[in-house]
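In: sequence plus the predicted model coming up.
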Amino acid sequence: MGLKSVIRKPDGQIEISFNYEKDIVRRIKSISGSRWIPERKVWCLPGNKDTLELITSMFGQKSLDTLVKDSLEKAYIDSEAKRLRDEIRIRGFSNKTIKSYTLHFKRYALHNSDYLQFNLEKVKEYLLHLRDVKECSVSYLTQSISALKFYYCQYKRIPKMNFYIEFPRKEKKLPNVLSKTEINKILSVVTNLKHRAMLMLTYSAGLRVSEVVSLKINDIDSDRKVIHIRQSKDHKDRITLLSDKALTELRKYYKQYRPKKWLFPGADPNKHLSVRSIQKVFSEACKKAGIEKEATIHWLRHSFATHLLESGVDLRYIQELLGHQSSKTTEIYTHVSSSSLSKIKNPLDDIIG
């Protein structure tokens, strides 16, 4: 029969879920004190001997033992993940890193039940499983290695020299770029003032999406025509450009919406808009504008850097505006800039004439 889960709560009660069968529901209802919880789609039962005997008679001891064991293991993993999360938070890592490391740890723990004991071969076996079976990307493998290295070396305190796993070679991918015409098309179809202001700021200042949603009112310096980006990636502050056109749009938006703290608040005015919300806005704008490329909002940041480079702005200034720690990161935009390529005459044009 279709038993899905059995969980014993701290107060001793049992929560059970199963595939619907009329006879099973009838027998569950016959248990004194049973109640259906529609929000979680589970039955809550008194945690006594009679209840356990009835569940066993309906679903079998083997399936019950397996589910209880799985529930306990998951509870242990969740508990260890919480302690790991607290350790990462204490060390001042970003929320994005906290979430990433915690999820990667939990996935490994579910794969290897003996995760509390460091075993280099089992870690390598898991990484090969991700690469060959799950076909995960290089960046995913890199994140997984970083997370497990933190767990074992920083949290469990094993010597770093014991965790000798090299990071995979980085994929050499060029940044995706939209043309100025394409960006103009996208912005022209956005009529909502808030959405338009967000997208204009993202492109005109070369912002990461997390930076856009985290902006506060006082981060906009209209006198100096700059935007203050505070404690972004690598816990760095920086300033970037504030476009005249974007400022005009911001003033229209501010006059109508009157935000208090966050420049772009969410449904709850005490919280900023979610990253997912602005990603959805951009995606819908691309469809409406007829952009056939599978563009993401991060392409606006790439496009900002590329268009500056093509207009003759020094690479060092672009590095500062983007907040890149290394100039090598910024140099990749020279590979997608069309300004230099346009000066080269193709030999085919000479041949055909």
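Out: Now that the structure is in, tell me what you want to look at. Numbers count the residues shown, from 1 in each chain.
In: alpha carbons only for contacts and neighbour counts from here, please
Out: Fine.
In: that's a helix at residue 324, yeah?
Out: No: judged by DSSP: H, G, I helix; E, B strand; the rest coil, residue 324 forms no part of a helix; its state is coil.
In: I'd say it and residue 330 touch.
Out: Yes: shown here, residue 324 and residue 330 form a contact pair, counting by Cα atoms under 8 Å, at 6.8 Å.
In: who has more neighbours, the two?
Out: Using other Cα atoms under 10 Å, the more surrounded residue of residue 324 and residue 330 is residue 330, with 21 against 16.
In: report how many residues lie close to the residue lying closest to the more buried one once chain neighbours are set aside.
Out: Nearest residue to residue 330 in three dimensions, chain neighbours excluded: residue 319, at 5.7 Å (Cα to Cα, 6 or more residues apart in numbering). Using other Cα under 10 Å, residue 319 has 18 neighbouring residues.
In: and what of residue 17?
Out: Residue 17 has 17 nearby residues by other Cα under 10 Å.
In: okay, now the one to match up with it:
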Amino acid sequence: MKDGRTTVYNNELTDKERLDKVNEDNKQLEEDFLEYLSSTDKSKGTIKQYKANLHIFWCWCLEHNKNKFFVEMTKREAIKFQNYALNEWQWSPKRIRTFKATLRSLENYIIKILDDEFPDYKRIWSEIESPADEAVRTKSVLQMEDIQWLLKTLVDKKDYMRSCMLALAIFSGKRKAELTRFKASYFDKENLICDGALYKTPEKMQTKGRGQRGKLLDVYILAKPFQPYLDLWLKQREELGITSDWLFPQYKDGEWLDEHIGISTMDSWARTFNSMLGKIGKVWYFHCARHFFTSYLLEQNLPENVVQSLQGWASSDMVRIYDDRTNESQFEKYFGSEGINQVEKKGLADL
């Protein structure tokens, strides 16, 4: 990991004044490309990200590459851009790889769809080796006592909305964007299954996947550990006069809106959780909750296929990827002074 990285962010790389000066051919290419993506059912999030990336690239071309048309660029100029992003903007290798995926997608569009207009176009972005990957943040492996401390701290402050969100993340293992889309009505008692061990959403939820609707899945939440924090927030919602069915509605200009909170709010909350956990030497980001949920279920001796189903994964390989348990912690469960321990398998009702 590099020390002292100071990343340059998107809002510093583009503005209306520069975008107005972008090569008109690049503007038209972008418009046609994004229209093509929409016609192939790419998600709005993907299209928005591609557009933002292209705006950054066009502005770089304007200032550092003579405002050159994308189709006319050379490998040497592609390397020049990558070097600038890495060393001037201080982008991480991962961000560069993600950014280049937009440019590779654009050049695929040119080759497959615009081959009659640009028959001599050759790939360049697929040919340029990306910088070696590196970790840019410390992986956070949280223990149950860390989670309980953070939840208690929030509850003591009567910060019931954020404590409920944190508990939902931990006991569902859902992604950041997915957490915003839960509804209060999902947590009716009639949606409890397995003798009250799990909430199952009454409708399939949109999760990450191809297409505008992503992948629609049944979603499960460990009911018993989540319930106390849900109850506190539902009671406070009632006191605040919140009528929206979104479990976490937006608050704006003194009013609770019938819209769920956005990613910017989640990012703000993540910074708050991270600052609080920093006091005990731990790190928080929402994705670590997916690792915690998987590891916790495995620690309770649930079979991998059950964990796979709860997470909605197509492959059991994902279970092992998200398992943060150490070999030693697993050995201690199965081996002791008497040799091999007899470990009882648990069911969901035991959690």
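Out: Received the coordinates, thanks. For clarity, every value in this text was computed on a predicted model and none was experimentally measured.
In: what's the TM between chain one and chain two?
Out: The TM-score (TM-score structural alignment, normalised by the length of structure 2) is 0.66; 278 aligned residues with a Cα RMSD of 3.5 Å.
In: was I right about the residue nearest to residue 330 of structure 1 contacting residue 328?
Out: No: between residue 319 of structure 1 and residue 328 there is no contact, the gap being 9.3 Å when judged by Cα under 8 Å.
In: which secondary structure state does residue 228 of structure 1 sit in?
Out: Strictly by three-state DSSP, residue 228 of structure 1 counts as strand.
In: can you tell me which residues contact it?
Out: Counting by Cα atoms under 8 Å, 6 or more residues apart in numbering, residue 228 of structure 1 makes contact with 219, 220, 221, 237, 238, 239, 240.
In: repeat the analysis, applying 7 Å as the threshold.
Out: 219, 220, 238, 239, 240 (Cα atoms under 7 Å, 6 or more residues apart in numbering).
In: neighbours around the fourth one, how many?
Out: This means residue 239 of structure 1. Residue 239 of structure 1, neighbours per other Cα under 10 Å, totals 19.
In: and it, what element?
Out: strand 238-241 (DSSP states H and E).
In: how close does the equivalent of residue 145 of structure 1 over in structure 2 get to residue 57 of structure 2?
Out: Aligned by TM-score structural alignment, residue 145 of structure 1 pairs with residue 100 of structure 2. Distance of residue 100 of structure 2 to residue 57 of structure 2, computed by Cα to Cα, to the nearest Å: 10 Å.
In: would you map the strands across the stretch 251-351 of structure 2?
Out: Secondary structure of the stretch 251-351 of structure 2, counting by DSSP state E, counting those that start in this stretch: strands at 255-260, 335-336, 339-340.
In: now those strands in JSON lines, with mean neighbour count and distance to residue 31 of structure 2?
Out: As requested, the strands of the stretch 251-351 of structure 2 are exported to JSON lines (neighbours: other Cα atoms under 10 Å; distance: least, Cα to Cα, whole Å):
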{"stretch": "strand 255-260", "mean neighbour count": "16", "distance to residue 31 of structure 2": "30"}
{"stretch": "strand 335-336", "mean neighbour count": "12", "distance to residue 31 of structure 2": "62"}
{"stretch": "strand 339-340", "mean neighbour count": "10", "distance to residue 31 of structure 2": "65"}
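In: reformat those as a markdown table; add distance to residue 62 of structure 2.
Out: Shown next, in a markdown table, are these (distance: least, Cα to Cα, whole Å):
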| stretch | distance to residue 62 of structure 2 |
| --- | --- |
| strand 255-260 | 38 |
| strand 335-336 | 64 |
| strand 339-340 | 68 |
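In: the corresponding residue of structure 2 for residue 297 of structure 1 and residue 168 of structure 2, how far apart?
Out: Here residue 297 of structure 1 is matched to residue 286 in structure 2, going by TM-score structural alignment. Distance, residue 286 of structure 2 to residue 168 of structure 2, using Cα to Cα: 11 Å.
In: check residue 185 of structure 2 too.
Out: For residue 185 of structure 2 relative to residue 168 of structure 2 (Cα to Cα), the value is 15 Å.
In: so for these two, which residue has more residues nearby?
Out: A direct count of neighbours by other Cα under 10 Å for residue 185 of structure 2 and residue 168 places residue 168 higher, at 23 against 13.
In: quick check: which element contains the alignment partner in structure 1 of the more buried one?
Out: The pairwise alignment with structure 1 assigns residue 168 of structure 2 to residue 201, based on TM-score structural alignment. Per DSSP H and E: residue 201 of structure 1 is located in helix 193-205.
In: flag every buried residue along that helix.
Out: 194, 195, 196, 197, 198, 199, 200, 201, 202, 203, 204, 205 (16 or more other Cα atoms under 10 Å).
In: average offset between it and structure 2?
Out: When structure 2 is superposed, helix 193-205 of structure 1 averages 1.0 Å from its matched positions, counting by mean Cα distance after the TM-score superposition for structure 1.
In: tell me how far residue 274 of structure 1 lies from residue 280 of structure 1.
Out: Distance from residue 274 of structure 1 to residue 280 of structure 1, by Cα to Cα: 10 Å.
In: which one of the two has more residues nearby?
Out: Using other Cα under 10 Å as the criterion, residue 274 of structure 1 and residue 280 rank with residue 274 on top: 17 against 13.
In: what does the more buried one align to in structure 2?
Out: Per TM-score structural alignment, residue 274 of structure 1 is aligned with residue 262.
In: cool, and residue 349 of structure 1?
Out: Residue 349 of structure 1 maps onto nothing in structure 2, by TM-score structural alignment.
In: no further queries at this time; thank you.
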